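Chemist: what follows is a predicted protein model with its sequence.
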Amino acid sequence: MPRNMRFGPSNATSIDLCVHDLILASRYREETRILCCENETLFSGLDIVTYPPSTDRHKARKIKFALGQAKARAVDLIVVQQHLPTAAAVARRSSTPVILHKHNLTKPTPATGFLNRLKRIWRIRQHNALAGIIFVSEACKDAFRADWPEITAPMAVVYNGLDFRQWNADGPRRNEIICVGRAAPEKGIKEAAEAVVSVLKTEPSWSARFVLSESHRFANYLRLVTETLQPLADRVSIELDQTLPVVRRRLEEAAIAIVPSRWEEPFGRTALEAHAAGCAVISSGTGGLKEVSGGHAVLLPERFTAGDIAEKLNALIGDGAKREAIAREGRAYCERRFALDEISASADRFYEQICKQVPRKAA
């Protein structure tokens, strides 16, 4: 696992949840060991080995730890989550094939300028040392191929998956708008807050809820969001750093979910969870978000404002039949495309492909 992950139910990141779910449903679950940092909680039912925070902060120590585990178990495959330098270093020092699982878009390195050319050559070598690369969306893979045509490692898309049996889309709904996400400027939370205040002033039977994570990272931004919502504090709830079961319950109770990301979302797990819970989703559609919703969300303009969000909210509030149809169709689409068993099986197939195609290097 990468640095600063939290592989446990109390405080997992989206990367932690993605990895946990993939392994839990994998045919290789019993043969997979997860290496991660110590945490206040750990997921149960998996083979997990932890290292202390002092190792998590030190790349060389993590690599040494991983190589020791791989050698002791004579593993067939190593999957490094997210961090290219670690994946490339492990690949160079191990005879075992290494796959890099990328959860974010990869920044391009220009081919102009001497230092940039050196950086680009080094990045190409790092990537080509890998046995394979997994991306979380077609948007990520397409952007990577356009920026890095020199990289020849096999590539696959493995989406985040969900066990939809754990998500209830048929329960009673409140007249509630919900926004779930990191309390960060690139997530568009303040614009959502401004829109909610505008809409609730003319819709007295509706309320709103903001469920925000990483609350300490951008404290000033969170303060601005809180101040924006203050005029309607009696009808707007703010909940910070909640566990997945709480987030799931909140989504299952709400009627409309806003996913107003301003950056290019690599995938958009928040939108997937909102669809699974049966919300009508308003989405910015950036990056992988369009893949998640597949035409079953109300899309915001490319350079949206709080006014644009308010307009979409008013339209859904004013048309209950449309709201329910969007929610129902979004859930059905996501259940077909992102069912965890099939998503995990697609990862397993790529692992098998790499193990067959890439011979182990001489030790």
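Modeler: Great, that's in hand.
Chemist: drop to CA atoms for contacts and neighbour counts, all remaining ones
Modeler: Will do.
Chemist: what is the burial count for Ser44?
Modeler: Residues contacting Ser44 under the criterion other Cα atoms under 10 Å number 11.
Chemist: again, but for Val49
Modeler: Neighbours around Val49, by other Cα under 10 Å: 12.
Chemist: just give the nearest non-adjacent residue to it, would you?
Modeler: Of all residues not flanking Val49 in the chain, Leu35 sits nearest, at 5.1 Å (Cα to Cα, 6 or more residues apart in numbering).
Chemist: doesn't that neighbour belong to a helix?
Modeler: No - read with DSSP: H, G, I helix; E, B strand; the rest coil, Leu35 is strand and lies in no helix.
Chemist: tell me the contacts of it?
Modeler: With contact set as Cα atoms under 8 Å, 6 or more residues apart in numbering, Leu35 has these partners: Met1, Ile48, Val49, Thr50, Tyr51, Ala66.
Chemist: any chance of TSV for the residues you listed, columns secondary structure?
Modeler: Putting those into TSV (three-state DSSP) gives the following:
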residue	secondary structure
Met1	coil
Ile48	strand
Val49	strand
Thr50	strand
Tyr51	strand
Ala66	helix
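Chemist: which of these sits closest to Pro266?
Modeler: Met1 (18.0 Å; Cα to Cα).
Chemist: tell me the contacts of Arg29?
Modeler: Neighbours of Arg29 in contact, by Cα under 8 Å, 6+ apart: Ile23, Leu46.
Chemist: surely Asn39 touches Phe7?
Modeler: Yes - at 6.8 Å, Asn39 counts as touching Phe7 under the criterion of Cα atoms under 8 Å.
Chemist: quick one: which of these two has more around it?
Modeler: It is Phe7, of Asn39 and Phe7, that has more neighbours when counted by other Cα under 10 Å, with 27 against 20.
Chemist: count the residues that sit near Gly68.
Modeler: Gly68 has 12 nearby residues by other Cα under 10 Å.
Chemist: which SS state does it fall under?
Modeler: At Gly68, secondary structure determined by three-state DSSP is helix.
Chemist: okay, now the one to match up with it:
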Amino acid sequence: MMGKTSRIMTVLPPKEGFSPGCVGAIGLLVQCLAQPQDLIVGKALDCLPFVGLHYLEISKSWHSLFIQSNAYRYGVSRLVQKYQPRLVEIHNRPEIALYIAQKYPYIPVSLTLHNDPLSMRGLKKDIDRQKIIEKLHVVAVSEWVKDRFLSGQVKGGVTILPNYIDFEKLPQYIPISERKKNILFVGRVVADKGADIFVALCCKLLQVDPSWNIEIIGADRFNSNSPETPFIQKLRHQLRQTQIKMVGYLPYDQVLQKISEASIIIMPSRWPEPFGMTALEAMACGTPLLVSAVGALPKVVGNGALLMDPTNIEQAFQQLIRLVKNQDLREQLSLYAKEQAYHYNAEQALQALNSFRKQICPQLQGNL
């Protein structure tokens, strides 16, 4: 086991949860590969963090300042100073990564980007991205994110470390012929994710075939106390006269169980998905997918899904009808999806991550 001075410190975004009942995609990814000796830094939690991991909270008294000021990065800095890790890995916060890299130049710092760099504060301009790539090690979760970061006049190397899933934690596979007639939306219930497009498609479907059960799983945020936003209120009003159910936020294990039981998952994102974890989770469960042809999604799903245009409801509906009416197609997609998902298994991801760590921090040789 690595000693205290050779630890790896992973810094979560300020809003990210890290407990079984309150966690987003980044928290789940970090938890999946984290080792007991690692240091995980994040916000003060309202419930216990994941068992068996060393979680360090930024003082709760600083919470009101997180978004409006630099308080969170100062809290991170104090923990870096206290623990003196061999390597600091920061997720999705370029301003924090740059600050730590400049303040502690003797500690390697990596920045893992899960979103479109051109939409992130501190990365929108070429000059800002060039400064980042010269000061620290940049990681992208997909080729699409890498290309966005290096667009314009930016020069330098970006390492791709894709997202991943632990196959050992998945529910038992259910053959397509034995699945419930369920169609699901899974994710944040916001306009960018196309929850309203999902409703429009399923309302059209129910007019043709009312035998399907339709559910929206998720909320505005990744916790059970998520606010009832105007967007969600509008959806609820639309659904009053339909059989489409809004389930709300569910713990991750329950989400995976529902995905594994479903016949179809629809992912109608307007937002160019930087990766698309819901797609990977569905593919790993062998659940047929209909996804938007935006961002990184087409490359992530490969032959494991049908593609749709989120701006063309009629085209998207015809793709949905293909899935609904053709069980052979669903069975074929299920097989392709599982094969595609295996390219993103957690075991290979950990090997790639540790190889990258040793490359940027030779002191870790023999410790990983």
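Modeler: Sure thing, it's come through. Computed from a predicted model, the values in this text were never measured in an experiment.
Chemist: quick one: TM-score?
Modeler: Overlay of the two chains. TM-score (TM-score structural alignment, normalised by the length of structure 1): 0.86; 339 aligned residues with a Cα RMSD of 2.4 Å.
Chemist: tell me the contacts of the aligned residue in structure 1 for Leu335 of structure 2?
Modeler: Matched by TM-score structural alignment, Leu335 of structure 2 corresponds to Arg328 in structure 1. Neighbour list for Arg328 of structure 1: Gly278, Ala280 [criterion: Cα under 8 Å, 6+ apart].
Chemist: next: Ile321 of structure 2.
Modeler: Taking Cα under 8 Å, 6+ apart as the test, what Ile321 of structure 2 contacts is Leu205.
Chemist: what lines up with it in structure 1?
Modeler: Aligning on TM-score structural alignment places Ile321 of structure 2 opposite Asn314 in structure 1.
Chemist: any idea how far Gly288 of structure 1 is from its match?
Modeler: Look at Asn314 of structure 1 and Gly288 of structure 1: by Cα to Cα, to the nearest Å, they are 26 Å apart.
Chemist: helix or strand for Gln35 of structure 2, which one?
Modeler: Using DSSP states H and E, Gln35 of structure 2 sits within no helix or strand.
Chemist: cool, Ile282 of structure 1 as well?
Modeler: Short version: Ile282 of structure 1 belongs to strand 280-283, going by DSSP H and E.
Chemist: do Arg336 of structure 1 as well
Modeler: Using DSSP H and E, the element containing Arg336 of structure 1 is helix 320-337.
Chemist: try Lys204 of structure 2
Modeler: helix 195-208.
Chemist: show me how far that helix is from its chain's centre.
Modeler: 25 Å (Cα atoms, centre = their mean, to the nearest Å).
Chemist: go on, stretch 337-350 of structure 1?
Modeler: On Cα atoms, centre = their mean, the centre of stretch 337-350 of structure 1 falls 16 Å from that of its chain.
Chemist: same check, this time on stretch 197-205 of structure 1
Modeler: 31 Å.
Chemist: so which bit of structure 2 is it matched to?
Modeler: Using TM-score structural alignment, stretch 197-205 of structure 1 pairs with 203-211 in structure 2.
Chemist: try stretch 270-277 of structure 1
Modeler: Using TM-score structural alignment, stretch 270-277 of structure 1 pairs with 278-285 in structure 2.
Chemist: so how far is Val49 of structure 1 from the aligned residue in structure 1 for Lys43 of structure 2?
Modeler: Matched by TM-score structural alignment, Lys43 of structure 2 corresponds to Cys37 in structure 1. Using Cα to Cα, Cys37 of structure 1 is found at 8 Å from Val49 of structure 1.
Chemist: next one: Ala280 of structure 1
Modeler: 40 Å.
Chemist: for Ala325 of structure 1, same thing?
Modeler: For Ala325 of structure 1, the distance to Val49 of structure 1 - Cα to Cα - is 45 Å.
Chemist: how about Ala347 of structure 1?
Modeler: The gap separating Ala347 of structure 1 from Val49 of structure 1 is 22 Å, by Cα to Cα.
Chemist: which residues touch Leu39 of structure 2?
Modeler: Arg7, Ile8, Met9, Thr10, Leu53, His54, Tyr55, Leu56.
Chemist: out of these, which is nearest to Val139 of structure 2?
Modeler: Nearest to Val139 of structure 2, judged by Cα to Cα, of the contacts of Leu39 of structure 2 is Thr10 at 13.5 Å.
Chemist: please name the residues that touch the closest one.
Modeler: Val30, Asp38, Leu39, Ile40, Val41, Val88, Glu89, Ile90, His91.
Chemist: can you pull out the strands in structure 2?
Modeler: 8-11, 39-42, 54-57, 87-91, 109-113, 137-140, 158-160, 182-186, 213-217, 244-248, 264-267, 289-292, 306-308 (DSSP state E).
Chemist: mind checking those for the one nearest to Thr278 of structure 2?
Modeler: Judged by Cα to Cα, the one of these that comes nearest to Thr278 of structure 2 is strand 182-186, at 6.8 Å.
Chemist: how far away from the center of its chain is the closest one?
Modeler: Mean C-alpha position of strand 182-186 of structure 2 versus that of the full chain (Cα atoms, centre = their mean) differs by 18 Å.
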